[in-house]
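A.B. asks: Kindly generate the corresponding structure for this input.
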Amino acid sequence: MKKHIISTNKAPAAVGTYSQAIAVTGGTTIYLSGQIPLVPETMEVVEGGIEEQIHQVFKNLLAMCQESKGSLSDIVKLNIFLTDLSNFATLNEIMATYFTEPYPARAAIGVNELPKGVSVEMDGVMVTDSNSYSF
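C.D. replies: Just a heads-up that it's a prediction; the model follows:
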């Protein structure tokens, strides 16, 4: 299997031993690393509450999708991590503004803690129609 690393300054930079996204052989499946609500230009957590954090995470995912020559509608699996599951309804309301049917498969998981003390993190798998990368 060959891998193509995908990176953009329109989403937060990787701050550890990971890549922002990776396309695998064929270039049609892209694995998107977890995104937290960091503002890419400042690498600081977006100001505001859970709503602003969820919107920022979707903006960061969108930037990664676009850099990968796709869109949010190409995400087939989305994993969502929340530090407070009482925000589940808010998450669903906001997600409905970014996605239309058919929605991606999804998991929403309650966790004790996330990096930088944020309330939400998301990662995903995206599948595009064309071979976007040459290996």
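
A.B. asks: CA only for contacts and neighbour counts going forward, please
C.D. replies: Will do.

A.B. asks: residues in contact with L72?
C.D. replies: Residues near L72 by C-alpha atoms under 8 Å, 6 or more residues apart in numbering: 61-62, 65, 98-99.

A.B. asks: now do 10 Å
C.D. replies: With contact set as C-alpha atoms under 10 Å, 6 or more residues apart in numbering, L72 has these partners: 58-59, 61-66, 98-100, 104, 124, 126.

A.B. asks: To compare against the first, here's the next sequence to fold:
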Amino acid sequence: MKTIITTKNAPAPIGPYNQAVLTGNTLYTSGQIAINPISGKLVTEDIAIETKQVMENLKAVLGAAKMTFENVIKSSIFISDMNNFTEINRIYGEYFDNETAPARETVEVANLPKFVNVEISMIAVK
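C.D. replies: So this is what the prediction gives:
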């Protein structure tokens, strides 16, 4: 059994997927990119601002499932340029306590949806 999680505080899906799916106590988020949910516009003028928008979108999705970043057990980060890693990692790290941070991989890819610079998905458990 699965429960679809949606919120207007994160960008609406642009294809045949949902913002997140809850099954049992486990939440699987779709990858979030830096779309401002209010304006619908991409926020890509600076990698720090872009990463912050991605994390705020994920925060909204987690909140819709009554979870926080404390519930996250795994993150997947996809970036278009490994030269942005340090700044992405810095912003990402502001949302976690180092002692309880989730497992994670960071992968450089050729392209991302809408040609953004970073996309992040998460798995969280209640």
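
A.B. asks: which ones among the contacts of L72 of the first structure are found in strands?
C.D. replies: 124, 126 (DSSP state E).

A.B. asks: any idea how far the residue lying closest to S68 of the first structure once chain neighbours are set aside lies from V125 of the first structure?
C.D. replies: Spatial nearest neighbour of S68 of the first structure, excluding adjacent residues (C-alpha to C-alpha, 6 or more residues apart in numbering): I6 at 6.7 Å. When distances are taken as C-alpha to C-alpha, to the nearest Å, I6 of the first structure and V125 of the first structure turn out to be 13 Å apart.

A.B. asks: go on, S71 of the first structure?
C.D. replies: S71 of the first structure sits 12 Å away from V125 of the first structure when distances are taken as C-alpha to C-alpha.

A.B. asks: and the counterpart of G31 of the second structure in the first structure, helix, strand or coil?
C.D. replies: Using TM-score structural alignment as the criterion, G31 of the second structure maps onto G34 of the first structure. The local conformation at G34 of the first structure, judged by DSSP: H, G, I helix; E, B strand; the rest coil, is strand.

A.B. asks: What about the residue lying closest to G34 of the first structure once chain neighbours are set aside, how many residues nearby?
C.D. replies: Across the structure, with C-alpha to C-alpha, 6+ apart as the measure, the residue nearest G34 of the first structure apart from its sequence neighbours is D123 (4.1 Å). By the other C-alpha atoms under 10 Å criterion, the neighbourhood of D123 of the first structure contains 20 residues.
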